[in-house]
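J.: Quick one, fold the following:
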Amino acid sequence: MRHLSLFLASGLAALASQSHAQQAIPDTIVTATRIPTPAERVPAAITVITRQDIEERGYQSLAEALTAVPGINLVGQGGLGGQTSAFTRGTNSSHTLVLLDGVPINDASTPAGAFNFGQDLLGNLDRIEVVRGPAASLYGSAALGGAINLVTRQAPQGGPGGKVFAPFGEVAGGSNSTIRGNLGATGRVEAFDYLVSGQSLSTRGSNALAPRLQTTNGERDGFRGQSTMARLGWTPVEGSRLEGIVQWRQNNFGLDGSNNAFRQADDPNYSGEDRRWFGQLRGETRLLDGAWTTGLRGFTTEDRRRYVNRPNPGASGIADDLYRGSRTGLDWGNTVRLPGFGAFADGALAFGVTHALEESRSLSGSPASRTRVFAQQHVTAGYASLQYRAWERLDLTAGLRQDSTTGFTDATTWQLGAVLALPEVASRLRISAGTAFRAPSLYERFGTNASTLGNPALKAERSTGWEIGADTDVALFGRPRAATASWTFFQSRITNLINSVRAPLPGFVFTSVNVDRADIHGAELGLTLRPAPWLETTANWTITEAEDAITDRRLLRRPEHVVSITARVVPTPRLVIAPTVLFTGRSSDFLITNTGDFGSRGAVRGGTVVNLGATYKATEVVSLFLEGRNLGNSRWEPTSGYVTPGRSLLVGTRFAL
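T.: The predicted structure follows:
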């Protein structure tokens, strides 16, 4: 009876063990398999950005933190608040799924469900796990290119007796009248633990438009953002836990639009507001002497975006657009440790069921042609993931998922992977293959106005992909891991891509149809050098060939080459210097001419950005830091017409008691 009451008390939370494992064992990855697994045994290309990385490199936003990740190309339209898209391994911007503590947070009201990486600050995060490659068999729709899990900070878990209180915070200021602050505390009282934190950032920003444009007047696009988070947990006995999380953030920022001649131009009256509420209640308990962990989670997330533009002498654009997207659901998740047999050991099975209700309530566009989306859809899925280790060196993984979405054919996805350890040559070889899909968005299915007609009969976009890669440690200078070389080759084919075409109706009416296909292949090459205890440097080179399978033309905004070089230099035990060099090669885009006109398709030149972070540990609990961005003042345009924010410098202090 006692075990039954504990199971019921564990109430609303699935897979709570995921974030706990990530906190307790930094080298354990959950996002890639749903089962806590050592990183070297995961059959996927993964990158983990820790809290230490965020602070030492001076990452301020989610977009900044992802710029050096292999296989991901961030394309922004200005600085903080501007639309920033991620193209993972050459897939579309809507093909990267973003999770917050395991819950999908892609906005259901966006036209294709794409995530805006220019909005989220990092004060509440503990780590970021990036999994490249198809991940739909684990998380469902949208993970054709990969999945990114944002893991929030967590307090020490409760235990028998004792009290703990640990405040933390930072304050910084610098260029463009930027002021940033973060304050929080974690604590534990008996079996209860808690965390509260808040962050605020205000900046005048910089001009998002390229200085070459004749239509720019130097108007800055400012940004003000706030976020808060509260977390409360209860661990009545070892192996059983109940936890609730609430998070809120709101950003206000400036935008640019078109002037009276329909040219890209500065617009001082164009502004945006982006707000998100997120909450979940989750619990877990262990059964069968700890061999079976089961849990239930309830979650809800709501995004509210509003863009307002009033006419002025230089720009005639008028807008009052409101987008509201929400996702509410339940997860039941389980992890069962399986017995070994013969040469097979370390077996584990993860399985569960999830259900979510997605809604969009949006009204946008000009007064003469308002786009309305008032629609919802239910998504129900069941999944299972199995893994075993054979002969103490071969890790095998298999996953299967079935998704059912209101109004169109169900989607079945699978994934197979293997990792072979070769200690004789200090290497590991991995290979994986899988399928993925993206369900049509509510806008694509039901959005209507005078010139747009939704298509409820749309099919899901689908992909099949594979990858093979290896990591090798090299001994030099008397150091067993003086260097690590890595390589990954990947390939995917995407069908049923959704595009807008002229509808067979009178007038200029467009609708969405499944007409496009894409072929993508490429390589991720990496080299890490550790010639001395005080120096570590990593170079990553991503090569991507992403083409339209019908026309053989390169897909837009997918550069062929992206190179990142990072280093961590520790000249003294108290000082850490972390420079970053980012080079992005040329890509294809629709060009904005010097007069601000929207031109034809062409090549956008590549560019290089240099950033620097430095941290000095003044005392055991207080550190001083410096963050330098775009130190070379590059005028590179990630998107034609929009320039990289100019040189800036921030100085500050942080403490953790």
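
J.: okay, CA-based contacts and neighbour counts for the rest of this
T.: Noted.

J.: hey, where'd the helices end up in the stretch 101-250 of the chain?
T.: Along the stretch 101-250 of the chain, the segments classed as helices by DSSP state H, counting those that start in this stretch run 136-139.

J.: Show me where it has its strands.
T.: 103-104, 125-132, 146-152, 163-174, 178-189, 192-206, 221-237, 240-254 (DSSP state E, counting those that start in this stretch).

J.: will you turn those into a markdown table that also has mean neighbour count and distance to Thr409?
T.: A markdown table is the format used below for the strands of the stretch 101-250 of the chain (neighbours: other Cα atoms under 10 Å; distance: least, Cα to Cα, whole Å):
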| stretch | mean neighbour count | distance to Thr409 |
| --- | --- | --- |
| strand 103-104 | 22 | 21 |
| strand 125-132 | 22 | 26 |
| strand 146-152 | 24 | 23 |
| strand 163-174 | 17 | 49 |
| strand 178-189 | 20 | 46 |
| strand 192-206 | 21 | 43 |
| strand 221-237 | 21 | 38 |
| strand 240-254 | 22 | 34 |
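
J.: I'd like the structure of this one too, to check against the first:
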Amino acid sequence: DDLGERDGSRFFTITGNGELTLTDGLTIRGLARYRRAKSEFDDAALDREGRGGRDRYFLWRIAPRLTALDGRYQGDLEFGQVDNQRSEWNHPDTNDSFGGADTEASGLRTFAAWRNRLEVRPSDAVKATISAGLEWQKDKVNAFDGYSDALSRSEEQTAFYGLAQVTIVDRVDLNGSLRHDNPESFDAVTTWNAGGVLHLPEVGGRAYVSYGTSFKAPTLSERFTKSAWNVGNPDLVPEHGKSFEAGADVGTEVGAQGWVGLNVTYFDTRITDLIEYDYAALANRNVGKAAIDGFELGVQAKIGRIADLRVNYSRTNAFNDATGDQLLRRPKHSWSASLTLNPIERLSLSADWYRRGQRMDVVYDDSSAWGPGGGYVGNGLVTAYDLVSFSARYSVTDSVELFANMRNAFDQTYEEPDSYRGAPRSWQIGTRARF
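T.: Presented below is the predicted three-dimensional model:
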């Protein structure tokens, strides 16, 4: 039944950061962020009064910084944690007289890093920046609910990286990077990236190209969660990718204060050992290869500092290279546009539009053999949707700002993913202060 019950959410966030100067060239920076949220939601195709969840998130980070050699060297140490706790409830109500089990999950990430950056200038025509560092992190996950076995796992990962950027006569930028990851549960892997930018001031633009490799390890949940709908697969291996990108920007002045620009980018990514959920086996599998390519177009128009208009279009072809099936939840066509107005110096007004095109998804019917609730149909094409948002910012002083945001301003009904309704109209007002 449609109970006419409107789901909503409430959240509270506070963020603080600061910097303490100990000596000339030695500082300590700190960041802390706390967020608490509570929300109500429904089942697939069923209005529910008894379902909801809570989320608590806490991040802290301490980062000493050493600056030397007249600012040409910068070294950072970083320590911190991210603590996230979630819970959901499923109480009996009009549309479900039985309800279901409550769930709880917590995740803790502890991290540390040592990062270094050195600027060198071997000649007047050449300048370079060299970066290198070490990273370590440990993830711990605990989860319990009435539908799956309890999960308690942890694992560590270490990595080191190097990066070099070279600028030649302010015309050519060259960059290259190397990263070596050593995850606890998988073989060590080395990835790299190389690229270049040619600046073209004659046409107000640039041309750029890059190529690189990547890898993505399967999550603890994909490997070990066991339930009526999932069989953990500890034999999953990481995905590996190769990506190529090339593009160009051009722009020209129009009148005394106007400017118009155009950018175009082509991208091509190949993924091996693609991880996908197999509904027949009720498990995540390394099913083969994926091919993702396409292009992006963008137009920008400005009138001094008064108005800024941006329009972007993206065409994406994403397929399982072994079967030819379209990858799920990747629309072929996406559009976005934003308009920012500054009628006076301290006031900024913005309007944003986003269109997510048709795409393949896992589809559920409005009912099943057990009544309303959304029976699984299979993979199918789902409709496009549009979202419009507005925002305003006003600088009271140089350190205090008032803001207001309205997201999904026209209360568009959409599902992302299918059968899970997206957020309705929401608004936010607040203030930001910098000291």
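
J.: ok, back up a step: so which of the strands of the stretch 101-250 of structure 1 is nearest Ala345 of structure 1?
T.: Nearest to Ala345 of structure 1, of all those, is strand 125-132, at 25.1 Å by Cα to Cα.

J.: So which of the strands of the stretch 101-250 of structure 1 is nearest Ala539 of structure 1?
T.: Of all the strands of the stretch 101-250 of structure 1, it is strand 125-132 that lies closest to Ala539 of structure 1, at 17.6 Å by Cα to Cα.

J.: how about the closest one, aligned to which bit of structure 2?
T.: Under TM-score structural alignment, strand 125-132 of structure 1 corresponds to no residues of structure 2.

J.: Please work out the angle formed by the directions of that strand and strand 146-152.
T.: Computed by axes from the mean of the first three to the mean of the last three Cα atoms, to 10 degrees, the angle separating strand 125-132 of structure 1 from strand 146-152 equals 170 degrees.

J.: could the strands of the stretch 101-250 of structure 1 be laid out in CSV, adding distance to Asp346 of structure 1?
T.: As requested, these are exported to CSV (distance: least, Cα to Cα, whole Å):
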stretch, distance to Asp346 of structure 1
strand 103-104, 27
strand 125-132, 22
strand 146-152, 25
strand 163-174, 35
strand 178-189, 33
strand 192-206, 32
strand 221-237, 26
strand 240-254, 23
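
J.: Distance-wise, check the residue nearest the centre of structure 1 relative to Glu560 of structure 1.
T.: With distances taken as Cα atoms, centre = their mean, Ile148 lies nearest the centre of structure 1, 3.9 Å away. Computed as Cα to Cα, to the nearest Å, the Ile148 of structure 1 to Glu560 of structure 1 distance reads 22 Å.

J.: ok, back up a step: aligned counterpart of the residue nearest to the centre of structure 1 in structure 2, please.
T.: Checking with TM-score structural alignment, Ile148 of structure 1 has no match.

J.: Please apply the same query to Arg601 of structure 1.
T.: Mapped onto structure 2 by TM-score structural alignment, Arg601 of structure 1 lines up with Asn379.

J.: And for that match, nearest residue in space, chain neighbours not counted?
T.: With Cα to Cα, 6 or more residues apart in numbering as the criterion, Asn379 of structure 2 has its nearest non-adjacent residue at 4.5 Å, and that residue is Val362.

J.: Just to be sure, the one you found is in a strand?
T.: Yes: judged by DSSP: H, G, I helix; E, B strand; the rest coil, Val362 of structure 2 forms part of a strand.

J.: What does it correspond to in structure 1?
T.: Using TM-score structural alignment as the criterion, Val362 of structure 2 maps onto Phe590 of structure 1.

J.: before we move on, what about Arg270 of structure 2?
T.: Checking TM-score structural alignment: Arg270 of structure 2 goes with Arg493.

J.: Downstream of the helix or strand that contains that match, the next helix or strand is which one?
T.: Taking DSSP states H and E as the definition, Arg493 of structure 1 sits inside strand 479-502. With elements assigned by DSSP H and E, the helix or strand that comes after strand 479-502 of structure 1 is strand 510-532.

J.: can you tell me what part of structure 2 the helix or strand hosting Thr47 of structure 1 aligns to?
T.: When elements are assigned from DSSP H and E, Thr47 of structure 1 belongs to strand 45-50. Alignment note (TM-score structural alignment): strand 45-50 of structure 1 is unmatched in structure 2.

J.: that older thread, distance check, the match of Arg270 of structure 2 against Ala433 of structure 1.
T.: Using Cα to Cα, one gets 12 Å for the distance from Arg493 of structure 1 to Ala433 of structure 1.

J.: Who has more neighbours out of these two?
T.: Ala433 (22 against 19; other Cα atoms under 10 Å).

J.: Tell me where structure 2 has helices.
T.: With helices called from DSSP state H, structure 2 shows them at 220-224.

J.: Find the residues that touch each one of Arg493 and Ala433 of structure 1.
T.: Overlap of the contact sets of Arg493 of structure 1 and Ala433 (by Cα atoms under 8 Å, 6 or more residues apart in numbering) consists of 464-465.

J.: What residue in structure 2 is paired with Gln250 of structure 1?
T.: For Gln250 of structure 1, the aligned position in structure 2 is Arg36, judged by TM-score structural alignment.

J.: hang on, isn't that match packed against Phe11?
T.: Yes: judged on Cα atoms under 8 Å, Arg36 of structure 2 makes contact with Phe11 at a distance of 5.5 Å.
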